[in-house]
Each structure stands twice: as C-alpha cells, then as structure tokens.
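Peer 1: The following block contains a protein sequence and its predicted model.
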Amino acid sequence: MRTFWRNGYAATSMNDLVEATGLSRSTIYNSFGGKKTLFALALKEYRRVTTGTVAKISRSSDVRGSLRALLISIVDDELSDHEGFGCFAANSSLEISGRDPELSALVAQHFQRLESGLLRLLRHGQKTGEISPDQDCQILSRYFVAVIQGIRVVSKGLPAASRQPYLHSIVEASIATV
C-alpha cells in the first residue's frame, strides 16, 4: 500500500512491487494476477485503516465539536506530512478517476463510507437540536467530504508559511455552515 501511496498507480513498477513485497515477479502474477489487483487490495487496506475515523465521528454526541476535530485532524495530517504522501484515496481519485471503472469504484466506496459516517453524525445533530431541521443532512455530508478532500488537495500547493492559517480558515468557514 505504501509503495502505491508514495508513487501512485502509474508510476509504481513491477520492480517496485517486487522490492516492496519481497515476492518474485512470477509469484505476484501467480498469486495476485498483477499490479491492478495489488492496487485494488491496497485501496481496500486503506479503507480498513481509516475505519476508526469514520466510526469515531459516527458515535459522537457533540456534532460541531466532532466536525471541527475531524477537520483539524485532517489539517494536522497535512501539516505533518513532510513526505508528501497526502490521502491515498484523494491521490488515487485524482490519478485514476475515469480511467478505470473498477478502481474508481473502490475509491468511490471510500468516499461513500466517509459520507455515511458524516450523515449519521449530522442526523444525530438534528435529533438533538444542534443542527437545524431545515438543513439537508445528505447534502451537508457530501459537502464535508468535499471539504475534507479539498483540504487534502489544496494543502499540497500552498507555501509552507501560509498553510496552517489558510487551512484553519477553511475549517472555521466549514463549521460555520452547520
């Protein structure tokens, strides 16, 4: 997963995969069918790794606090990402979207799972009165998925000196919409 995450799908060679896995080229082909299957497995593993984040936001009782904490954790991830890895799902979406329907569907599942967790949180907020009943929680959950992925992508192009205040302003503006 880390090899694909670091290099991307297209730039990862079979030699990279042989080195990363310790398996021979023939074993990779015989066991997994090749690079695409390994990439699909890497996306599934990333989904498993990020399950805790989705579960955490789904169970919270403080909706705005949870949303802020989630967005701040995304900002913190980006600020501490000195290797430039970013989000594997965002990177993969940008690289393969529209090029491979099967791999695109796996990326979409990641975003859908995040959206579902946010939707549960926002609906809970409506039940407790923290979120206005006039708000469409489905649209809000999609909005926050877009904000999260936007933070991930935009942060890569910002000068280091302005990254933190810029990203924090996005967090505060996003929370204000709720």
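Peer 2: Structure's in. What do you need?
Peer 1: from here on, contacts and neighbour counts on C-alpha atoms
Peer 2: Will do.
Peer 1: Tell me which stretches of the protein form strands.
Peer 2: Taking DSSP state E as the test, none of the chain falls into strands.
Peer 1: longest helix anywhere in it?
Peer 2: In terms of residue count, the longest helix belonging to the chain (DSSP state H) is helix 101-128.
Peer 1: buried ones in that helix?
Peer 2: For helix 101-128, burial by neighbour count (16 or more other CA atoms under 10 Å) applies to 103-104, 106-107, 109-111, 113-126.
Peer 1: Quick one: distance of that helix to the chain centre.
Peer 2: Taking the mean of its C-alpha atoms, helix 101-128 sits 11 Å from the chain's own mean (CA atoms, centre = their mean, to the nearest Å).
Peer 1: cool, stretch 171-178 as well?
Peer 2: Taking mean C-alpha positions (CA atoms, centre = their mean), stretch 171-178 and its chain are 19 Å apart.
Peer 1: before we go on, here's another structure to hold up against the first:
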Amino acid sequence: MVKFKEDWYKLYHVHYQQYPDDCIENIYWLEKAAQADFCNPQFADFKVESEKQWEKYRYLFQMHINLKLIEQHLRLGRTYDKKCIYFYDAPWKEEYLRNMEKALTCYKAGLYYWQEAKVWCEKSSNASFNFLYITEKQNWEDERERIVKGELNYEKMLNREISRLEKNIEELNSMEKTY
C-alpha cells in the first residue's frame, strides 16, 4: 500500500526516452510524495539515530522532492518549447503558440518549486545542523550545499528560459504569412 512520502517517492523514475506522459506521471508521484506524511523513522531509507538527524532528513527530503519537480517541469516544458523562430514558421503559428504557452506554464511552475526548495534548503542549513551530515543521503547533502553556495540556481535558468520563450512568443505573434 502506498501511504507515506517514501512510498510515493519510490514510484518516481526517469525513463531513458522521456515522453510527456512520463513527465506528467513523475510529477504526479512527486506531488503526492510532497503532500504525504513521513513514515516512522524506524522504516526510513537509512538508520535514524537521533531526533536531530530525523529532522534534517525530513528537510532534505522535501528539498530534494521540490528539485525533482523542477527537473520534471523543465523536461516537460522542453517538449513543447520551440527554441528558435524562423520566417517560414508562419503557417503553423497557432500550433506553435499553443505549445509555447504550455512550455511557459511548465517553466513558471518550476519557479514555484524553486521557492519551496530554497525554503527547505534554508531549514536544513540551520546552524543547529552544523557537523551533522546524513552520509546515506550524500546526494541530497550535495544538492543542499550547491544551493547554499549558489552553484545550483534553477531560478536563473528558469527565468532565462521564460524570457527567451516570451520573446519568441512576441516574435511569432508579430509574424505575418508572407508567402
């Protein structure tokens, strides 16, 4: 039975060839994981030895789920994104505009999850957690550290994609069929 956050997270998986339905499925699993309760520490993915460790684990898990949601929204958005606009795209203008609006929605949703990830990162970086590392979840610790140092900044990436996409939408809207 899928009941706890850890169970929902186990349903998340990345396909070799990722189609929109796969991204949407993963987004569903990750959102369910974000909303669910944590299991008992006794059944966590690693041996929990203290309340402080359990608290940091919960913060890191929430941060990680939000980062994965951003990645899935980026993947889904790229499916609908038209990177470059050419003069000969005019006959398919309406279709391109519909797809680009979907991509824009995906990128903007990613910004929401970035704000959430930063909140959980800040909580897991509290001074009370100095010298407490969950080595069994080293990749989560690395993600946290990269966010703190500014090396991982999805906001910058998403804003760049949004501004490029809005510029392309403007260009496409101003386009007239000339042939």
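Peer 2: Yep, it's here. No experiment lies behind these values; they were computed from the predicted model shown.
Peer 1: Just give the TM-score of the two.
Peer 2: Once superposed, chain against chain, the TM-score is 0.38 (TM-score structural alignment, normalised by the length of structure 1); 110 aligned residues with a CA RMSD of 5.0 Å.
Peer 1: list the contacts for residue 138 of structure 1?
Peer 2: residue 119 (CA atoms under 8 Å, 6 or more residues apart in numbering).
Peer 1: give me that answer again for 10 Å
Peer 2: 115-116, 118-120, 122-123 (CA atoms under 10 Å, 6 or more residues apart in numbering).
Peer 1: for those residues, which one is nearest residue 164 of structure 1?
Peer 2: Nearest to residue 164 of structure 1, judged by CA to CA, of the contacts of residue 138 of structure 1 is residue 118 at 23.9 Å.
Peer 1: what's the closest non-adjacent residue to the closest one?
Peer 2: residue 141 (5.3 Å; CA to CA, 6 or more residues apart in numbering).
Peer 1: I'd like the distance between that neighbour and residue 41 of structure 1.
Peer 2: 27 Å (CA to CA, to the nearest Å).
Peer 1: my guess is residue 168 of structure 2 contacts residue 97, does it?
Peer 2: Yes: contact status for residue 168 of structure 2 versus residue 97: in contact at 9.2 Å, counting by CA atoms under 10 Å.
Peer 1: count of residues packed around residue 70 of structure 1?
Peer 2: 18 (other CA atoms under 10 Å).
Peer 1: List the contacts of it.
Peer 2: Contacts of residue 70 of structure 1 (CA under 10 Å, 6+ apart): 53-54, 56-57, 64, 76, 148, 171.
Peer 1: Type out the PyMOL command that picks the buried ones from those residues.
Peer 2: Here is the PyMOL command that selects the buried residues among the contacts of residue 70 of structure 1 (16+ other CA under 10 Å):
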select buried, resi 54+57+64+148+171
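Peer 1: and whichever strand or helix holds residue 76 of structure 2, which residues are buried?
Peer 2: Assessed by DSSP states H and E, residue 76 of structure 2 sits inside helix 51-80. For helix 51-80 of structure 2, the neighbour count (16+ other CA under 10 Å) marks 54, 56-80 as buried.
Peer 1: In space, what's closest to residue 104 of structure 2 - neighbours in sequence excluded?
Peer 2: That would be residue 162: by CA to CA, 6+ apart, it lies 6.3 Å from residue 104 of structure 2.
Peer 1: Could you double-check that that neighbour sits in contact with residue 78?
Peer 2: No: when contacts are counted by CA under 10 Å, residue 162 of structure 2 is not listed as touching residue 78 (11.4 Å).
Peer 1: quick one: the longest helix seen in structure 2 to helix 51-80, angle?
Peer 2: Determined from DSSP H, the single longest helix within structure 2 is helix 93-124. Relative orientation of helix 93-124 of structure 2 versus helix 51-80 (axes from the mean of the first three to the mean of the last three CA atoms, to 10 degrees): 170 degrees.
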